[in-house]
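Trainee: Could you look at this predicted model? Sequence included:
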Amino acid sequence: MSGLLFVVSAASGTGKTSLVKALLERVNNLHVSVSHTTREQRTGELDGVHYHFSSKEDFLALMEQGGFIECAEVYGNYYGTAQATVQQQLAQGHDVLLEIDWQGAEQVRNLFPQSKQIFILPPSQFDLRQRLSNRGTDSVEVIEHRLGCAVEDMQQYSNFDYVIINDDFNKALHDLECVIIANRLVLAQQSTRHQKLIEELITPMPE
């Protein structure tokens, strides 16, 4: 049985990473694919857990071979999701979740049109500005620039299958979990997952 592929995207500061982390604690058999990156490994990060750390040469070689289902260059570093890993997990019947930006989601959509794509929105621009400010690490100019970029990112919401407003965290988490569960209950998934049971149920019993 093939697993389901979910994509979660959002603008910076929307709470996507926190929602995904909480979701993994509530939903079984849901795997987050570990991305490859060429950036330096930071203190406390584990290779194969936080990222697959790679040289730029190895990354570009794999990219030229079509080894990534999505990849991008961000501030001089490359990031990508390996196609072989995702395909293997799906083939084993595991549901896979990709936490990526909208550009990556678009690439995945082209390769996996059956993927279920979810976009997270904040309740307001004011709230988003507050979240970006509360990090306490950026200047006003940087925050305003990031807000402008976030507005451009949020304009992509209409290309996704589901939209969740992260106003109340617990409600947004519940909504996200509902999307996962609902897609697991569609006819095609249930017919395959419970084929033996269904066949027994619909077969007339001998008199």
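Mentor: Right, received. Where do you want to start? No experiment lies behind these values; they were computed from the predicted model shown.

Trainee: only C-alpha atoms for contact and neighbour calcs from this point on.
Mentor: Noted.

Trainee: Tell me where this structure has helices.
Mentor: Assigned by DSSP state H, the helices in the chain fall at 16-26, 56-64, 83-91, 102-111, 125-134, 140-154, 169-184, 187-193, 195-202.

Trainee: how about these, which one is nearest residue 160?
Mentor: Evaluated over the helices of the chain, closeness to residue 160 peaks at helix 102-111, with 8.8 Å, by CA to CA.

Trainee: Not counting the closest one itself, show me its contacts.
Mentor: Here helix 102-111 makes contact (CA atoms under 8 Å, 6 or more residues apart in numbering) with 7, 9-10, 69-72, 115, 117, 153, 156.

Trainee: do stretch 61-70 as well
Mentor: With CA under 8 Å, 6+ apart as the criterion, stretch 61-70 contacts 71, 80-84, 104-105, 107-108, 111.

Trainee: another structure for you, compare them:
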Amino acid sequence: MSNQTDTESEMKPVIELASPPHLRRLVLTGFMGAGKSTIGRVLASRLGWTFLDLDAHLEQRTGATIPQLFDRHGEARFRLLESTALASALGQSNTVLALGGGTPEGLTNRLLLEQTPATFTIFLDAPFPVLFDRCMMQGIARPVLEDPDAAQLRFSARHPLYRRLAHLTIDTTVLTSEETVDALIAALTQTPHDRL
């Protein structure tokens, strides 16, 4: 007879993916509504790692919100601040990092992601209408989505960048957060470490 409580038996085990120097950080990318923050928190918990949201990291470093940074400095200056925050975040180990939707647009950011050793990038993919509906259901004000046609053009421009950066792409269209994390862990444990 097991001594485990019901809660303990329902908990998912912490997964050992690899030991350094093979894999030190997982990076989640994708458009808004893809679930980067939600899935990132669950994934980090399952791995026993730290979760870091790049936007929150940038806000903490600058003492200003993302909208305030855009208003005060414009997008070009914001992207420079974002690059320095990304470099800082990529210096951390045993971390699941959720990028902002526009982070891969900058060449500096793409190079940082591609050239930082032991970094594995995951693209959480879904069609634009699905992502748009998810954002609307969240009830969070997103100025980028005020013009759906412009937002879809932005999505179309970013999509090839997400795919190019990704070591792994997961279609989240019909998956719950838990199902997505299960699929990610299954794929990661089957990936040869010499390819990371």
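Mentor: That came through fine. All of these numbers come straight from a predicted model, not from anything done at the bench.

Trainee: Filter the contacts of helix 102-111 of structure 1 down to the ones in strands?
Mentor: Per DSSP state E, strands hold the following members of the contacts of helix 102-111 of structure 1: 7, 9-10, 69-72, 117.

Trainee: Report how many residues lie close to the residue lying closest to residue 82 of structure 1 once chain neighbours are set aside.
Mentor: Spatially, and ignoring its direct neighbours in sequence, residue 82 of structure 1 is nearest to residue 68 (4.4 Å; CA to CA, 6 or more residues apart in numbering). With neighbours defined by other CA atoms under 10 Å, the count for residue 68 of structure 1 comes to 22.

Trainee: Dump the helices of structure 1 into TSV; add mean neighbour count and distance to residue 160 of structure 1 as well.
Mentor: Output for the helices of structure 1, formatted as TSV (neighbours: other CA atoms under 10 Å; distance: least, CA to CA, whole Å):
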stretch	mean neighbour count	distance to residue 160 of structure 1
helix 16-26	15	15
helix 56-64	13	25
helix 83-91	16	20
helix 102-111	19	9
helix 125-134	16	20
helix 140-154	15	11
helix 169-184	15	13
helix 187-193	13	21
helix 195-202	10	31
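
Trainee: ok, back up a step: could you turn the buried ones of the ones in strands among the contacts of helix 102-111 of structure 1 into a ChimeraX selection?
Mentor: The buried residues among those can be selected in ChimeraX (16 or more other CA atoms under 10 Å) with this line:
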select :7,9,10,69,70,71,117
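
Trainee: now, among the ones in strands among the contacts of helix 102-111 of structure 1, which is nearest to residue 36 of structure 1?
Mentor: residue 71 (8.9 Å).

Trainee: my read: the closest one touches residue 83, true?
Mentor: No - with contact defined as CA atoms under 8 Å, residue 71 of structure 1 does not reach residue 83; the gap is 10.5 Å.

Trainee: Cool, thanks, signing off.
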